[in-house]
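Asker: Here is my input; please provide its structure:
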Amino acid sequence: MIKRNIVSKILPWIGKQKIIILKGSRQVGKTTLLNVIKEKILGKDKQAQVAYLSADDIDNAPFFSSPDALETYLKQLYGFPDKYIYLLIDEFQAISQAGLFLKNVFDRHKGNLQIIVSGSSSLAITKNSEFLTGRAINFDIARISFLELFNYAGQTEAKIISLGDFKEIGLFYRTFSGRLNLLFQEYITFGGYPEAVAAKKAEEKKVILESIVKVYLEKDVINFLKVENITAFNQLLRILAAQAGNLVNARELSNTLNISINTLNKYLEILQGTYLFDLIRPFSTNPRSEISKMPKAFILDLGLRNYLLKNFDYLEPERGALAENFVYLALLEQYGKDQINFYRKLGGSEIDFVIDRGRGKTLCEVKYRSQVGEPLAFKNFSKKYGGFKLNKLVITKDLVKEENGVHYLPVVMLPFIRLEE
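Answerer: The predicted structure is shown next:
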């Protein structure tokens, strides 16, 4: 089994008077995580009562028809409420008025029941969250990270290295560069869906990715979210996949797809809300200015990108774009979307990523080649925003060095580095 780093963050909340919500795309391993949580609970107390129900299963629909029906089920099978119950619910967004339902159950029985749920649509989860304010703790479940893939492939547990420890960074890279580069090629080709990662053959991985897309379109897009113009939606998927890392021009896209701006914005919201793409905003000290400018799109799984573009083989010309998207995923793992922006000025000055650390900013530029110097945009940013403490980072193909306050790191090393010194 692939060890997930998120587990150590979830476990301290077990047994607390909080609903635990695991959010993430279909097939990222949320059900597996629920089973891991169950094993951890039973490992600590073999007599613990753990109930599991999938709200996606039509056979379980009667148990979710009302809080009373669920309580009756738990009473008959698990001795509730005399016994404390851990209730695990998979795909909880399938419950009618899920937020209100969970609120009612929680408020009645929070002293002898903990509810742990998974959900595949942040749109539905957000809609239901108003009922769960103060009652729930949320965890975003991503696909397998490159760090997790490295540990799984080598049956090791690599330690995170501080950016300030360049001697250790260089030693780690020299020791593992062969393995890192092989895994990088695999990761940017087939991505991080757990089932695809575990599959041994390339053709198996492709079939798995095809299945994931088909289930997503059928269950989430058509059946659950009721998207009617599926042709335009599919075209948008492929356009964004081909242009990952580029600006999203809403008017241009709406004209290309022959749909209204409102419909396009709805589709973009769906793609973000179902964990396929992120849109990040340009850096600005004026929040109003930041919102009004065009965002950049990044896909949240590179295997998914290659499936949508029907290209798993000839990726060399796209290495720069793939490396930039890979860097975004690594930064997302460490910082979260809300802290990541990009910098772009009318004069052409650009920085791929600006990480917001309050009074400090990390500037990150991706240059997927072996020889590179400090980007001019770093100097321009320093002049314009001299009041910030700046951390400067250039992501390269294989260059490791520190020069004039700029850190140069191979792209494969970023997931192993703690950027805060």
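Asker: C-alpha only now, for contacts and for neighbours.
Answerer: Noted.
Asker: Just after the helix or strand harbouring Ser211, pick out the following helix or strand.
Answerer: Secondary structure from DSSP states H and E places Ser211 in helix 202-215. From helix 202-215 onward toward the C-terminus, using DSSP H and E, the following helix or strand is helix 230-242.
Asker: which other residues reach the helix or strand encompassing Leu279?
Answerer: Here Leu279 is covered by strand 277-280, with elements defined by DSSP H and E. Residues outside strand 277-280 that contact it (Cα atoms under 8 Å, 6 or more residues apart in numbering) are Leu271, Gln272, Pro295, Lys296, Ala297, Phe298, Ile299, Leu300, Lys337, Ile340, Asn341, Phe342.
Asker: Asn112: what's it in contact with?
Answerer: Shown in contact with Asn112 (Cα under 8 Å, 6+ apart): Pro81, Lys83, Tyr84, Ile85.
Asker: let's see this one next to it:
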Amino acid sequence: LDHSGKNTILFSPDQELDTPYFKSPKLFFNFLSDQYLLENKKLYCLIDECQYLPNASLFLKVIHDLSHGRIKFIVTGSSSLDLLKIKEPLTGRKIEFTLERFSFREYLRAASEYKYDHLFKIPQDIDALKDFYEIYRKDLEYHLVSYLNWGGYPEVCIEKREERKKKYLGEIVTTYIEKDISQFFRIENISKFNSLIRLLCSQRACILNRSEVSNTLGIHFKTLEHYLSILEGTFIITLVRPYYTYVRKELTKMPKVFINDTGIIRNYVGMDFQDLKSVEGNLIENFVFTQLKQHADINIFYYRTVSKAEVDFILKRGQWLIPVEVKFRKRLTVPVVMKNFISTYKEHVEYGILLSQETFDQIDQVYILPVALADFLEFG
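Answerer: Coordinates of the predicted model:
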């Protein structure tokens, strides 16, 4: 993921990938041997944006094998599509990490005066969670509105001045999405590509009907599929599949589309919310998704019946299922479809979660929690 802070973590080297010793693995190995005397030492080599290195997987494999594992690479890239090309030849030789944008809790650590190191197991810590919300509610809601407006790109998050936030966010979209992605994947019709992003931003947290999108934008179905795979592979969007017990049905049904950062939505469709009450429901749902996806051990689905009743998210962890619904209405009741899901899958569902604007309650097996707490939950 670009602009997520990889360079800050890596302190990446000044050398560019087109320097002479990158021409072949042997030359690079000889260069490292000459400069760093590798005989009995381990060397850690950092390469940023590795997708630009031709035949990167073979290059890294040859050097790894020549050095008998003494050279350790820390390699970054902004596209999972091209990093996929690196993975296969390096089986057994690599550990992978995905560096996400700031989650809401990470943003709070950068923006708030309070420490936010808390995590609460549901349902065990529900009383402690309620006390926590009562203490920090105003601060949480204030910063949540800012996070919804600006998203989680670190450079944008840590900047205090609004004009600079706009500038940084605009530069990220211009350089990464409209320039780097378009050029790297040789997208011929950049205008249509940008129109697709704008359309997806306006339809965030909605079911993606590819045929309708293809007709609306006037692009071929295969081109649309190609563009969607690029946007998902470069961490701009995530497509969430419906939950079914039969995998074949899951793969053939339409996914829901989520934008992986609300700052991108702001840049493409414009928005500026002053308080939590004015935030649109589908943006809140999109926010909830971005926080849930931080849990690496959880698979996320949505649930939809034949009659089109829907549960926003189904979290799957091993054999356990957790239905999650987002509701911002004043009068809160547990949706019938959620009750039915819990009943149907009762052997695998211990509880459900309904995320509200500010309500804290419990109805049978469903915990009603304020949405500002979405990133503080640890699912037991």
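Asker: Can you tell me which of the contacts of strand 277-280 of the first structure comes closest to Val105 of the first structure?
Answerer: Distances from those to Val105 of the first structure were compared by Cα to Cα; the smallest belongs to Gln272, at 29.6 Å.
Asker: which position in the second structure aligns with that closest one?
Answerer: Mapped onto the second structure by TM-score structural alignment, Gln272 of the first structure lines up with Glu232.
Asker: before we move on, what about Val213 of the first structure?
Answerer: Taking TM-score structural alignment, Val213 of the first structure has Val173 as its aligned residue in the second structure.
Asker: residues contacting the residue lying closest to that match once chain neighbours are set aside?
Answerer: In space, Val173 of the second structure comes closest to Ile264 once its chain neighbours are excluded; the distance is 7.3 Å by Cα to Cα, 6 or more residues apart in numbering. Ile264 of the second structure makes contact with Gly151, Leu169, Val173, Cys201, according to Cα under 8 Å, 6+ apart.
Asker: Just to check, the second one is in contact with Glu159?
Answerer: The reference is to Leu169 of the second structure. No. The pair Leu169 of the second structure / Glu159 is not scored as a contact, 10.7 Å apart, by Cα atoms under 8 Å.
Asker: of those two, who's got more company?
Answerer: Set side by side, Leu169 of the second structure and Glu159 give different neighbour counts by other Cα atoms under 10 Å, the larger being at Leu169 (21 against 15).
Asker: now the residue nearest the centre of the first structure, what's its secondary structure?
Answerer: For the first structure, Ala142 is the residue whose C-alpha lies nearest the centre (Cα atoms, centre = their mean; 3.8 Å). When states are read from DSSP: H, G, I helix; E, B strand; the rest coil, the local structure at Ala142 of the first structure comes out as coil.
Asker: For the equivalent of it over in the second structure, give its distance to Ile363 of the second structure.
Answerer: Aligned counterpart of Ala142 of the first structure in the second structure: Glu100 (TM-score structural alignment). The span separating Glu100 of the second structure from Ile363 of the second structure equals 34 Å under the rule Cα to Cα, to the nearest Å.
Asker: and if you look at Asn340 of the second structure?
Answerer: Between Asn340 of the second structure and Ile363 of the second structure the distance, using Cα to Cα, works out to 14 Å.
Asker: Strands of the stretch 1-150 of the first structure, residue ranges please.
Answerer: Using DSSP state E, counting those that start in this stretch, the strands of the stretch 1-150 of the first structure run over 19-23, 49-54, 85-90, 113-119, 136-140.
Asker: will you turn those strands into CSV that also has distance to Arg359 of the first structure?
Answerer: Supplementary listing: the strands of the stretch 1-150 of the first structure in CSV, determined by distance: least, Cα to Cα, whole Å:
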stretch, distance to Arg359 of the first structure
strand 19-23, 30
strand 49-54, 45
strand 85-90, 41
strand 113-119, 35
strand 136-140, 26
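Asker: deepest of the ones you listed, which one?
Answerer: Relative to the other members of the strands of the stretch 1-150 of the first structure, strand 113-119 carries the highest mean neighbour count by mean count of other Cα atoms under 10 Å, namely a mean of 25.
Asker: That one vs the second structure, average offset?
Answerer: With the two structures superposed, strand 113-119 of the first structure lies on average 0.9 Å from its match in the second structure, counting by mean Cα distance after the TM-score superposition for the first structure.
Asker: name the helices or strands packed onto that strand?
Answerer: Applying 3 or more Cα pairs under 8 Å, 6 or more residues apart in numbering; DSSP states H and E, one finds that strand 113-119 of the first structure makes contact with strand 19-23, helix 30-44, strand 85-90, helix 98-109.
Asker: The first one versus strand 85-90: what angle between them?
Answerer: In other words, strand 19-23 of the first structure. Angle of strand 19-23 of the first structure versus strand 85-90, following axes from the mean of the first three to the mean of the last three Cα atoms, to 10 degrees, is 20 degrees.
Asker: To which residue of the second structure is Ala250 of the first structure aligned?
Answerer: Under the pairing rule here (TM-score structural alignment), the equivalent of Ala250 of the first structure within the second structure is Arg210.
Asker: what residues are up against Ile351 of the first structure?
Answerer: Contacts for Ile351 of the first structure were tallied using Cα under 8 Å, 6+ apart; they are Phe342, Tyr343, Arg344, Leu363, Cys364, Glu365, Ala377, Phe378.
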